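Student: no FASTA, just this:
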């Protein structure tokens, strides 16, 4: 598995056909290519923004295949293989390794509250398949697991975790891990913390909104991590944050799909139990995008 990841790693949406029955494979290929052309550094296939709980194992495998094919050698592909079913997670990891993804993102089974030893045992099974340490998807609000900094150090020391998609309840732990050379590499995984975590030295982020506003997300990364121009970065953030905040308050995935359609790349509606954004919210999103200087330039490659 790839040990160095950086930049905007886009947790891309999964496009569905109009009836929601199947993945729109052609649209998914266009989406991956549009991400590549917009300067996105890597994509996550079948992540949370990609509605992985509503996908079958076969559909998730197909997403890995299309992402690898469409990205070529231009951008990295991260396969999210986490599942509430351990057997499915192992099956997905096997397929991801087979098709040649660059890295795997793993959320632990999230129905029961696991002990740390359960986490270690589960990740050990994944790593034996992946061939190297993975990205740990830390999302305590879903898993009910509040992994400590010391436990994260243990996961890295034991060769199980190289990076962490950091969506924590405890921002203090994030700051401590960013300054701890023995901890896994932190990737910003929480939209509100994106600016702060990048500014404190994280090499990149995993974010869903970059599916339809890739240029703003890439510009923020460039101003912070490449140019070290904090004033310019704050100006980009002043344009980006209103969009992120509107999504967080009003339905993240549904509005990301609405935003994609507004910009010229229709990805269909979310799958149940999620509902499409109502017309009123779509119109308000247009206003937010226009105020942030986001035009209707199409994303399709």
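Tutor: Noted; the coordinates are in hand. Remember, it's a predicted structure, so these values are computed and weren't measured experimentally.
Student: C-alpha only now, for contacts and for neighbours.
Tutor: Will do.
Student: okay, buried residues for stretch 18-30 please.
Tutor: 23, 24, 25, 27, 28, 29, 30 (16 or more other C-alpha atoms under 10 Å).
Student: what's the closest of those residues to residue 248?
Tutor: Lowest distance from residue 248 to the buried residues of stretch 18-30 (C-alpha to C-alpha) belongs to residue 28, with 23.7 Å.
Student: related to what we said a few turns ago, just the ones of the buried residues of stretch 18-30 in strands?
Tutor: When DSSP state E is applied, the buried residues of stretch 18-30 are split such that none fall in strands.
Student: in the stretch 101-250 of the chain, which spans are helices?
Tutor: According to DSSP state H, counting those that start in this stretch, the stretch 101-250 of the chain carries its helices in the segments 116-130, 140-143, 149-157, 171-178, 194-199, 214-221, 230-250.
Student: name the residues of the fourth one that come out as buried.
Tutor: Read that as helix 171-178. Of all the residues in helix 171-178, those buried under the rule 16+ other C-alpha under 10 Å are 174, 175, 177, 178.
Student: also this one, for the comparison:
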């Protein structure tokens, strides 16, 4: 549903996937195979200990470029069986091929996913009319709610605000993971649609709330989920001082996790705290000793401990 004018009175806030979602890494065994037991254990930790309302599986942080379609389906089934009664499971299904994306969406629905994350088709840089067709085709393919993923610095093309407004007219397109880093564009769309915007950049979670977002799809939330939820709830309650204090505390973690490709350092940190992670798959490479030392310092600066 869209609004005709930007000065329409504020709507009731909708959070179709809660406040805090983590783009979960995909645990592998030491020889690089899918670690399904580890995935279930990690999912339980993220929901029960870190307060996540939903988990995104098979996203880029889950190394989706290097997992097979069959592995993706097995991962959805295992994570849904582990936490599906306590949290929603959102399946990343986006590719730069509409037919393949539809196939993954249908498979995700059959595997038990509660929602779909659909990234902008990358590298082939379709025009806005192509994006409109692509996202509509995926939303038409299942009965699941869809979260668009707008990340132009990786995809090569943004989802224009006008395209977002048109996509919002689809009953099953309900949310956006917003990694555009353009709060003006975010504000423009949130003022004109009922799309639930989730920050796709951890460090922008708090400022984005001020222009109408409802939560975050995070990476550092593997370790900061509970604190991030506290920050969002404080902002919602009008306690801006507490929200700002938590934001400032977490700044070193936001910086630290993204000194390298996020999944690399998340996996290193998970290994350090004894949670399932395993190696990354090529072409990614595991964190160096120097990177892990720096990450420990970043965590310590946020009063979080990363064991030696």
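Tutor: Received it, and whenever you're ready, just let me know what you need. On a predicted model such as this, the values are computed, not experimentally measured, just so you know.
Student: fetch the TM-score of the aligned pair.
Tutor: Laid over one another, the chains give 0.91 as their TM-score (TM-score structural alignment, normalised by the length of structure 1), with 293 aligned residues with a C-alpha RMSD of 2.0 Å.
Student: now residue 147 of structure 2: how far from residue 104 of structure 2?
Tutor: In this view, residue 147 of structure 2 and residue 104 of structure 2 are 15 Å apart by C-alpha to C-alpha, to the nearest Å.
Student: who's in contact with the alignment partner in structure 1 of residue 165 of structure 2?
Tutor: Using TM-score structural alignment, the partner of residue 165 of structure 2 in structure 1 is residue 153. Contact analysis of residue 153 of structure 1 by C-alpha atoms under 8 Å, 6 or more residues apart in numbering lists 182, 183, 184.
Student: one more: residue 244 of structure 1?
Tutor: Per C-alpha under 8 Å, 6+ apart, neighbours of residue 244 of structure 1: 191, 192, 209.
Student: need the counterpart of the first one in structure 2.
Tutor: Right, the one you point to is residue 191 of structure 1. In structure 2, residue 191 of structure 1 lands on residue 202 (TM-score structural alignment).
Student: so its match touches residue 222, yeah?
Tutor: No: using C-alpha atoms under 8 Å, residue 202 of structure 2 is not in contact with residue 222; the gap is 11.4 Å.
Student: how about the match of residue 191 of structure 1: what's its closest non-neighbour residue?
Tutor: Nearest in space to residue 202 of structure 2, with sequence neighbours left out and distances taken as C-alpha to C-alpha, 6 or more residues apart in numbering, is residue 218 at 5.5 Å.
Student: counterpart of the one you found in structure 1?
Tutor: Checking TM-score structural alignment: residue 218 of structure 2 goes with residue 207.
Student: strands along the stretch 51-200 of structure 1, start to end?
Tutor: Assigned by DSSP state E, counting those that start in this stretch, the strands in the stretch 51-200 of structure 1 fall at 76-80, 103-106, 134-138, 161-166, 185-188.
Student: residue 135 of structure 2 -> structure 1?
Tutor: By TM-score structural alignment, residue 135 of structure 2 lines up with residue 123.
Student: grab the nearest non-local neighbour of that match.
Tutor: Using C-alpha to C-alpha, 6+ apart, the closest residue to residue 123 of structure 1 is residue 160 (6.3 Å).
Student: check whether the one you found really touches residue 130, as I assumed.
Tutor: No: using C-alpha under 8 Å, residue 160 of structure 1 makes no contact with residue 130, being 10.1 Å away.
Student: these two: who's more crowded?
Tutor: residue 160 (26 against 22; other C-alpha atoms under 10 Å).
Student: which ones are touching that one?
Tutor: By C-alpha under 8 Å, 6+ apart, the residues touching residue 160 of structure 1 are 120, 123, 124, 127, 132, 133, 134.
Student: contacting residues for the third one?
Tutor: In other words, residue 124 of structure 1. Contacts of residue 124 of structure 1 (C-alpha under 8 Å, 6+ apart): residue 160.
Student: how close does it get to residue 133 of structure 1?
Tutor: 9 Å.
Student: residue 205 of structure 1 too?
Tutor: Counting by C-alpha to C-alpha, the gap from residue 205 of structure 1 to residue 133 of structure 1 is 18 Å.
Student: same check on residue 140 of structure 1?
Tutor: With distances taken as C-alpha to C-alpha, residue 140 of structure 1 is found 21 Å from residue 133 of structure 1.
Student: quick one, which of the two is more surrounded?
Tutor: Set side by side, residue 140 of structure 1 and residue 133 show more neighbours around residue 133, with 26 against 16, by other C-alpha under 10 Å.
Student: what sits against the more buried one?
Tutor: Contacts of residue 133 of structure 1 by C-alpha under 8 Å, 6+ apart are 1, 3, 127, 156, 159, 160, 161, 162.
Student: out of those residues, who's the most crowded?
Tutor: Greatest neighbour count in the contacts of residue 133 of structure 1, by other C-alpha under 10 Å, goes to residue 161: 28 neighbours.
Student: residues contacting it?
Tutor: Shown in contact with residue 161 of structure 1 (C-alpha under 8 Å, 6+ apart): 133, 134, 135, 136, 155, 184.
Student: how about the buried residues of helix 171-178 of structure 1 in a markdown table, adding distance to residue 77 of structure 1?
Tutor: Shown next, in a markdown table, are the buried residues of helix 171-178 of structure 1 (distance: C-alpha to C-alpha, whole Å):
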| residue | distance to residue 77 of structure 1 |
| --- | --- |
| 174 | 25 |
| 175 | 27 |
| 177 | 25 |
| 178 | 24 |
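Student: quick one: map residue 68 of structure 1 onto structure 2.
Tutor: Aligned by TM-score structural alignment, residue 68 of structure 1 pairs with residue 80 of structure 2.
Student: my bad, residue 78 of structure 1
Tutor: Checking TM-score structural alignment: residue 78 of structure 1 goes with residue 90.
Student: counting neighbours, what do you get for its match?
Tutor: For residue 90 of structure 2, the count of nearby residues is 31 (other C-alpha under 10 Å).
Student: for residue 58 of structure 2, see how far away it is.
Tutor: Distance, residue 90 of structure 2 to residue 58 of structure 2, by C-alpha to C-alpha: 9 Å.
Student: can you classify residue 270 of structure 2 as helix, strand or coil?
Tutor: helix (DSSP: H, G, I helix; E, B strand; the rest coil).
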